[in-house]
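[1] I'll drop the sequence and a predicted model, then ask my questions.
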Amino acid sequence: MEFSYQLYSARNEASLDDTLKTLKSLGYSQVEGWGGQFGDPAALVQSLKNAGLTMPTAHMGYSQLEDTDAVLKIVDAVGIQTVYCPAPPSEEFRNGGGDWQDFAEGLARMAAAFKAAGKGFGYHNHHWEFGKVNGKTPIEIILDASPDLQWEMDLAWVVKANEDPVAWMDRLGSRITAIHVKDIAPAGEALDEDGWADVGQGTLDWKKLLADAKAKTRATYFVAEHDKPSDAIRFARRSMDALKGYGA
């Protein structure tokens, strides 16, 4: 199993080039980009090449994705295979409001354009997508909007929503094409890091969860992520050490 690294976790590092080379040295073969990194696709391609890494997946925000033609040019230039929208487009959705059906239909239109271009497209969850809206969860509303919409399961956020991620794998595993590998610190710990932990340092049984994901989903990308690490390289190193220890 190859592991990727969500570069948003290293957004505060001084040098992208140095970060990429360090990630390669730690055993990562891939990285997942995020919207703020695509201002100069040619330079990004060169940085990836210099480090010996690929970027098969990326996060791009909904407003950026609305110019689908421009995004697909970036995707082609960088060699990205699948783009995931990382969140709803406004705070309204995150506070219990927002028109999830309209949002889902917008994502479905984007998915159609990506499919026509030979690329994959999907959605990445937080915890907002698991409160019922007229009897359905937003994640169900989104995936029901088009069979072409994929799901990048941020498993720790599913747990934060008080949901069982394995039960969701059983229900919708055929739609899950990527997993965010993230850990949750014990209660009251790592408060300066918003309660997140390096993989293997937290409360989630990632050895079992990786086995479940391989057995129950279509996931081909396993992306280490920490939303607010105090040391992005420490997170990368500890997480890869743990993942190697699991025999993954």
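    Ah, there it is. Numbers count the residues shown, from 1 in each chain.
[2] from now on I want contacts and neighbour counts done on CA atoms only, so please keep to that.
    OK.
[3] ranges for the helices of this structure?
    For the chain, the helices defined by DSSP state H cover 16-26, 41-51, 62-65, 68-78, 91-94, 100-116, 138-144, 155-160, 165-172, 206-216, 232-245.
[4] list the buried residues in the third one.
    Burial within helix 62-65, assessed by neighbour count using 16 or more other C-alpha atoms under 10 Å, is assigned to 62, 65.
[5] centroid residue for this structure?
    Using C-alpha atoms, centre = their mean, the residue of the chain that lies closest to the mean C-alpha position is residue 180, 5.1 Å off.
[6] is it true that it touches residue 153?
    Yes. Counting by C-alpha atoms under 8 Å, residue 180 touches residue 153, with 6.1 Å between them.
[7] distance of the closest residue to residue 48 other than its chain neighbours from residue 74?
    Counting by C-alpha to C-alpha, 6 or more residues apart in numbering, residue 48 lies nearest to residue 54, which is 6.2 Å off, once chain neighbours are set aside. Residue 54 sits 14 Å away from residue 74, going by C-alpha to C-alpha, to the nearest Å.
[8] ok now stretch 84-97, how far from the chain's centre?
    Per C-alpha atoms, centre = their mean, to the nearest Å, the displacement of stretch 84-97 from the mean C-alpha position of its chain is 15 Å.
[9] ends of stretch 89-103, what's the gap?
    Where stretch 89-103 begins and where it ends lie 8 Å apart, using C-alpha to C-alpha.
[10] sorry, slip of the keys, the one I care about is stretch 171-186.
    With C-alpha to C-alpha as the measure, stretch 171-186 spans 28 Å from end to end.
[11] so what touches that stretch?
    The contact list for stretch 171-186, computed with C-alpha atoms under 8 Å, 6 or more residues apart in numbering, reads 143, 149-156, 169, 195-204, 213, 216-226.
[12] got it, and stretch 59-70?
    So stretch 59-70 is in contact with 32-35, 71, 83-89, 110, 113, going by C-alpha under 8 Å, 6+ apart.
[13] now it, how far from the centre of its chain.
    Here stretch 59-70 is found 16 Å from its chain centre; the criterion is C-alpha atoms, centre = their mean.
[14] also stretch 104-124?
    Centroid separation between stretch 104-124 and its chain, computed with C-alpha atoms, centre = their mean, is 16 Å.
[15] okay, one more to line up with it:
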Amino acid sequence: MGAMVMTRRDLIRGAAALSAWGTEIFAAEKESRLSVEGYIFQQYAARQKKSLGEVLAEVIPMARVAGFRNVELNQGFFTPELRAKTLDLLHANGLRMPSVYVGGVMHEAAAAAKTTELALEIAELCKPFGCAGVVNNPSPKPKAEEKTDAELILQGQLLNLLGGALATKGSELRIHNHTPEMVNGAREFRSTLRNTGPKKVKVCLDIDWVRQGDQDPYALLLEAGSRVTEIHVRNAKDKLWLETFGAGDVDYSRVAAQMRRNRQVPLIVVELAWRDNTAMTRGLQENLTLGRVYAEKVFGVKA
């Protein structure tokens, strides 16, 4: 996902809109550890051959109708064209946003500076919605090329800087993974654990992507330990993503039990995603609802 730069005027407009709602919109509500990822809304738009803006008013309410009170969106929802509409819809539907996803390059200094600037801007924009975590998946190199040892060391240093900068604003940096971080025995993932400070850089472990990358999610949960403050959950059968979150390749009952043993109490984010050949038998609204019900059952939490 490409970097998005907000102008000072954009930020002032966003702040003005938020000021009418108060500094902490849903502070009185009891917080839930269960959330839903907005990436599926972008896939839904693509399948409808529409832009995200064209479906935004349709999909944001789906999260609340499905029983979620929390949602995690990414920078695609906060372009200058969509930002005000996104914030209005979150407010109108009573949705909190305990975390936000901001991707970008982190292994090159100049590009990482842009990623850092964007992450700080969006974190501040989302703070009135209870946002305390910024999820970042450092962008991979082109053509599936592994990062060099020097690039990984630099990436660790730059992640420490980003984590420190976010901490001064009251936010926490959480590093996410896809399959590139799992290559070669989870080389990049483990490098991040070694080369970053546990107080500055936390972990958002995407359980399914660990499995897709032929690594052991149970082992990495244990290895990351108390740094795991968020997990993303979806499931697959023979690595083919399911239309909703349910039983499949990953035994999430085992994940839940292991987290209890590890004393890990992360934010749990249901992230649906579909392949072109995912068998579809229901609409998105029903799949979101079923995913929420399964997550509540397996993790013993309430949305």
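    Arrived safely, thanks for sending. A quick note: this is a predicted structure, and the numbers were derived from the prediction, not measured.
[16] still on that earlier bit, of all the helices of structure 1, which one is nearest residue 8 of structure 1?
    Set against residue 8 of structure 1 and scored by C-alpha to C-alpha, these come closest in helix 232-245, at 9.6 Å.
[17] once aligned to structure 2, how far is the closest one on average?
    Superposing on structure 2 and averaging over aligned pairs (mean C-alpha distance after the TM-score superposition for structure 1), helix 232-245 of structure 1 comes out at 2.5 Å.
[18] buried ones in that helix?
    Neighbour counts over helix 232-245 of structure 1 (16+ other C-alpha under 10 Å) mark 232-233, 235-240, 242-243 as buried.
[19] ok, so of the residues you listed, who is nearest residue 26 of structure 1?
    For these, the nearest to residue 26 of structure 1 is residue 237 (6.2 Å; C-alpha to C-alpha).
[20] show me what contacts the closest one?
    Counting by C-alpha under 8 Å, 6+ apart, residue 237 of structure 1 has contacts residue 26.
[21] alignment lookup: it to structure 2.
    The equivalent of residue 237 of structure 1 in structure 2 is residue 289 (alignment by TM-score structural alignment).
[22] swap in residue 154 of structure 1?
    Alignment note (TM-score structural alignment): residue 154 of structure 1 maps to residue 206 of structure 2.
[23] cool, and residue 205 of structure 1?
    Using TM-score structural alignment, the equivalent of residue 205 of structure 1 in structure 2 is residue 251.
[24] count of residues packed around its match?
    Per other C-alpha atoms under 10 Å, the neighbour tally for residue 251 of structure 2 reads 14.
[25] which non-adjacent residue is nearest the match of residue 154 of structure 1?
    In space, and not counting its chain neighbours, residue 206 of structure 2 is closest to residue 232: 4.5 Å by C-alpha to C-alpha, 6+ apart.
[26] that neighbour -> structure 1?
    Alignment of residue 232 of structure 2 against structure 1 is given by TM-score structural alignment, with residue 180 as its counterpart.
[27] try residue 101 of structure 2
    Aligned partner of residue 101 of structure 2 by TM-score structural alignment: residue 59.
[28] was I right to think residue 94 of structure 1 contacts residue 128?
    Yes. In this structure, residue 94 of structure 1 is within contact of residue 128 by C-alpha under 8 Å, at 5.8 Å.
[29] which one of these two is surrounded by more residues?
    Shown here are residue 94 of structure 1 and residue 128; by other C-alpha under 10 Å, residue 128 has more neighbours (20 against 15).
[30] residues in contact with that one?
    By C-alpha under 8 Å, 6+ apart, residue 128 of structure 1 lies in contact with 93-94, 96, 138, 161.
[31] burial of residue 250 of structure 2, as a residue count?
    Count around residue 250 of structure 2 with other C-alpha under 10 Å applied: 21.
[32] now do the contacts for residue 39 of structure 2.
    Going by C-alpha under 8 Å, 6+ apart, the list of residues near residue 39 of structure 2 reads 73-74, 271-273.
[33] out of those, which comes closest to residue 11 of structure 2?
    Closest to residue 11 of structure 2, out of all of the contacts of residue 39 of structure 2 and judged by C-alpha to C-alpha, is residue 74, at 16.6 Å.
[34] corresponding residue for that closest one in structure 1?
    Matched to structure 1 by TM-score structural alignment, residue 74 of structure 2 sits across from residue 34.
[35] I'd say that match and residue 9 touch.
    No. Using C-alpha under 8 Å, residue 34 of structure 1 makes no contact with residue 9, being 9.9 Å away.
[36] how deep is residue 116 of structure 1 tucked in, by neighbour count?
    By other C-alpha under 10 Å, 10 other residues sit near residue 116 of structure 1.
[37] and for residue 50 of structure 1?
    Here the count is done by other C-alpha under 10 Å, and residue 50 of structure 1 has 12 residues near it.
[38] neighbours of residue 140 of structure 1, how many?
    Neighbours of residue 140 of structure 1 (other C-alpha under 10 Å): 15.
[39] residues in contact with residue 240 of structure 1?
    Shown in contact with residue 240 of structure 1 (C-alpha under 8 Å, 6+ apart): 26-28, 199.
[40] please report how far residue 114 of structure 1 lies from residue 13 of structure 1.
    In terms of C-alpha to C-alpha, residue 114 of structure 1 sits 31 Å off from residue 13 of structure 1.
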